[in-house]
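*Asks:* the following comprises the amino acid sequence and a computationally predicted model.
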Amino acid sequence: MTQASAAIECTDSFLDDALAVAREAAAAAARIISGYYRDGVEAMLKPDATPVTQADIEAETAIRTVLRRAFPQHAIHGEEQGRDGEGDILWLVDPLDGTKSFVRRNPIFSTQIALMVRGELVLGVSGASEYGETAWARRGGGAFIDGTRVHVADTNDIARAVVSTGNLKSLARGSRWPALGALLCEANRGRGYGDFLHYHLLAAGSVDVVIESDVNILDIAALAVIVREAGGTFTDLDGAELTLDTRSVLAAVPALHGAVSPRFHGWNDVQAA
């Protein structure tokens, strides 16, 4: 059986092997990123006005090298080098999500690697090298942070919930800003942990609801698998399943997702400047 056919069947054995490769790729990226974080690096602006550094570029190259060596027939879509290859098996790679934090020596940035098979996200690795934490999961295998299995909280009342938000600039311009304000008034606590961190906290039971706007699927694909395998629910703000075009997130413990989701239906994504 070829690697490609085994991957399409998506057996537990294949997923275990692919997860091991993804973790190896994340570790390779971490070694590069840590060196630049220690020594400092300047950011350049891409055509879309977002920042990129040499660390981003070299880390993605390292990830692609590891993935290509193990799975030469798989397609890869990376933040810095775009898409390479076609087919039903697609790796989604953001080598350094949180470049703005990285260049300002804020450790809240991460490497995100996910695998999508025929449109379904089946595994993810979220490596936060300078924060000192790595999360991973594969379909049906549970979610782990640094080797410890994690699970979302059993919170079932918004009045007891911790709500974390991210990328609020575009949400503030949209029609659902009042809905977010009302939710935060009802919740026990509102926080803005952002980036990978609030998803790790959700998976570990420390946060109950995460709301974000103006996201890219490369930012959240791995995190979606981790949250789901920890027992959480992960959709966009309209309650729809994730696709390559997803632009918003509502991730929550199951008992609260259903209560929160209708408040945001019909929300129009407005790109932040």
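*Replies:* That came through, no problem. Numbers count the residues shown, from 1 in each chain.
*Asks:* rest of the way, CA atoms for contacts and neighbours
*Replies:* OK.
*Asks:* is the closest residue to Val215 other than its chain neighbours in a helix, a strand, or coil?
*Replies:* Nearest residue to Val215, sequence neighbours excluded (Cα to Cα, 6 or more residues apart in numbering): Arg247, at 4.9 Å. Using DSSP: H, G, I helix; E, B strand; the rest coil as the criterion, the local structure at Arg247 reads coil.
*Asks:* and the comparison structure, right after this:
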Amino acid sequence: MGRKRLPGIPRSTSQKASSTAKNARAISGIFAPSSECACGRPTRAAKRSPVSSLSTESPTETQAISTTSGPNRRENLGQQAIKIAPSALRGISTTTEWTTKACTGSPNKVSRGKSITTNILVTDRFQCVTPDLAADLELAISMADTADAITMAHFQSLDLVIDTKPDLTPVTEADLQVEQTLRASLSEQRALDSMLGEEFGVTGASNRQWIIDPIDGTKNFVRGVPVWATLIALAIDDEVVLGVVSAPALGRRWWARLGGGAWQSTFGAPATGLRVSSVRSLADASLSYSDSVGWESTLPKLAAATWRQRAYGDFWSHMLVAEGAVDIAVEPADLRPWDVAALIPIVTEAGGQITAIDGTPALRGGSAAASNGLLHEDLLRLLAT
């Protein structure tokens, strides 16, 4: 069945991103955009798409749009990743206008029905103008471009400055520069929002909180191992509604927003939808974890119960769950919100499930257990023994 071509984002909307995103052109050779890319950015008046009869679950391979038409310029992923709306693909009516309201009462939640509306920030003093999630995702992607330019400039550098934090974990000048730069961008473009970052803690007290890990996998970064990423998330009332995971040394990026599906791009190939596996038995499941510290007695039990075990580690384990390449990912201890926030919407929008190992919400649970959803109950039961 032929698919109707969906309109892209007007160039003027992308120009609202921070000017610091221009730095991303330093690594522009990594990503090459197609003329269309599904990412969760709705058009001004999205109408029901001819493909809306397809499943309203997170997009499958048949729902992902790719095209070779248009110029094949080698530009940053942010220009690629903001062009079509999975919400329009899935027949969801949306609005992109920013909404001004008196900031009273509780903030609007994202509707889970046929309409996705703007989220209004609550404050006693201001009339607030707050963008919808698609605009927030566009900003997050732009910030990821900026972060990629900074981190790649430092990666495998012979003069990289490395310090040790009080918890004895390393921090590099790249960690600090990324978080400072992203905070500056948010202060300019989302001045009323709160921020939580690994290196500089919490600022602000809004119900909308941006959560940033400038480099997840700093030890890999320091040693020249390419498995590390910048994690950017937005939580509204402690519910994570969008996440971006950008791993430029791998040439990979994953992103999702609530109700918009989960997506990835590899070295600039057209974006494709993510879907978890359909494995139903632990005995057939592939397990990934970070290390054995903190669950020396439980890991052997889980290893014995599963088909295959590999320590891919950190963010990558969870992204592999979202891709359906791995069925279970577990990090049993010492996780902070910035370690897990961006992972949550990507795994869940791909059809999976992610919680703390005791089944409580993952954001502040101190641990993470991700699965394809079908295995989650059995996984948590085993982890509890």
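*Replies:* Great, that's in hand. Because the structure is a prediction, the values reported are computed rather than measured.
*Asks:* TM between them?
*Replies:* The TM-score (TM-score structural alignment, normalised by the length of the first structure) is 0.90; 260 aligned residues with a Cα RMSD of 1.9 Å.
*Asks:* and the residue nearest to Val215 of the first structure, what's its match in the second structure?
*Replies:* Correspondence of Arg247 of the first structure to the second structure, assessed by TM-score structural alignment: Gly366.
*Asks:* swap in Arg69 of the first structure?
*Replies:* Using TM-score structural alignment, Arg69 of the first structure pairs with Glu188 in the second structure.
*Asks:* what about its match, which SS state?
*Replies:* helix.
*Asks:* swap in the one 4 residues further on?
*Replies:* Under three-state DSSP, Leu192 of the second structure falls in the coil class.
*Asks:* nearest spatial neighbour of it, skipping sequence neighbours?
*Replies:* In space, Leu192 of the second structure is closest to Ser206, 6.8 Å off (Cα to Cα, 6+ apart).
*Asks:* number of residues surrounding the one you found?
*Replies:* A total of 16 residues lie near Ser206 of the second structure under the criterion other Cα atoms under 10 Å.
*Asks:* mind checking what it lines up with in the first structure?
*Replies:* In the first structure, Ser206 of the second structure lands on Gly87 (TM-score structural alignment).
*Asks:* and the aligned partner of Arg223 of the second structure in the first structure, how far from Asn156 of the first structure?
*Replies:* Under the alignment (TM-score structural alignment), Arg223 of the second structure maps onto Arg104 of the first structure. According to Cα to Cα, to the nearest Å, Arg104 of the first structure stands 38 Å off from Asn156 of the first structure.
*Asks:* run a quick neighbour tally on Ser281 of the second structure.
*Replies:* Ser281 of the second structure, neighbours per other Cα under 10 Å, totals 15.
*Asks:* what do we get in the first structure for it?
*Replies:* Using TM-score structural alignment, Ser281 of the second structure sits opposite Asp157 in the first structure.
*Asks:* wait, Ala25 of the first structure touches Glu60, no?
*Replies:* No: between Ala25 of the first structure and Glu60 there is no contact under Cα atoms under 8 Å: 9.2 Å.
*Asks:* next one: the most centrally placed residue in the first structure from Thr246 of the first structure, what distance?
*Replies:* Taking Cα atoms, centre = their mean, the centroid of the first structure lies closest to Ile220, which sits 2.5 Å from it. Ile220 of the first structure sits 9 Å away from Thr246 of the first structure, going by Cα to Cα.
*Asks:* Ala240 of the first structure too?
*Replies:* 9 Å.
*Asks:* have a look at those two and say which one is more surrounded.
*Replies:* Taking neighbours as other Cα under 10 Å, Ala240 of the first structure and Thr246 compare with Thr246 leading, 21 against 15.
*Asks:* hmm, back to that, what residue of the second structure takes the place of the residue nearest to the centre of the first structure?
*Replies:* Using TM-score structural alignment, Ile220 of the first structure lines up with Val340 in the second structure.
*Asks:* same thing with Thr148 of the first structure?
*Replies:* Thr148 of the first structure maps onto Thr272 in the second structure, by TM-score structural alignment.
*Asks:* try Pro47 of the first structure
*Replies:* In the second structure, Pro47 of the first structure lands on Pro166 (TM-score structural alignment).
*Asks:* can you check Leu168 of the first structure too?
*Replies:* Match for Leu168 of the first structure (TM-score structural alignment): Ser292.
*Asks:* name the element that match belongs to?
*Replies:* Counting by DSSP states H and E, no helix or strand carries Ser292 of the second structure.
*Asks:* higher neighbour count, Arg104 and Asn156 of the first structure?
*Replies:* Asn156 (15 against 12).
*Asks:* roughly how far apart are the nearest residue to that one once chain neighbours are set aside and Val210 of the first structure?
*Replies:* Closest residue to Asn156 of the first structure apart from its sequence neighbours, by Cα to Cα, 6+ apart: Ala255 at 5.1 Å. Distance of Ala255 of the first structure to Val210 of the first structure, given as Cα to Cα: 14 Å.
*Asks:* with neighbour numbers in mind, choose between these two.
*Replies:* Neighbours per residue (other Cα under 10 Å) separate Ala255 of the first structure from Val210, with Val210 holding more: 26 against 17.
*Asks:* so Gly261 of the second structure sits right up against Pro86, yeah?
*Replies:* Yes: the pair Gly261 of the second structure / Pro86 is scored as a contact, 6.6 Å apart, by Cα under 8 Å.
*Asks:* more crowded one of the two?
*Replies:* Between Gly261 of the second structure and Pro86, counted using other Cα under 10 Å, Gly261 has the larger neighbour count: 30 against 27.
*Asks:* and what about the match of Pro47 of the first structure, helix, strand or coil?
*Replies:* Pro166 of the second structure ends up coil, using three-state DSSP.
*Asks:* count of neighbours near it?
*Replies:* If we define neighbours as other Cα under 10 Å, then Pro166 of the second structure has 7 of them.
*Asks:* Ile212 of the second structure too?
*Replies:* Ile212 of the second structure: 31 neighbours (other Cα under 10 Å).
*Asks:* enumerate every residue touching it.
*Replies:* Taking Cα atoms under 8 Å, 6 or more residues apart in numbering, we find Ile212 of the second structure in contact with Glu179, Met195, Leu196, Gly197, Glu198, Thr230, Leu231, Ile232, Ala233, Trp338.
*Asks:* one more pass at 7 Å, please.
*Replies:* Leu196, Gly197, Glu198, Leu231, Ile232, Ala233, Trp338 (Cα atoms under 7 Å, 6 or more residues apart in numbering).
*Asks:* wait, the fourth one touches Ala342, no?
*Replies:* What that stands for is Leu231 of the second structure. Yes: counting by Cα atoms under 7 Å, Leu231 of the second structure touches Ala342, with 5.7 Å between them.
*Asks:* need the counterpart of Met319 of the second structure in the first structure.
*Replies:* Under TM-score structural alignment, Met319 of the second structure pairs with His200 in the first structure.
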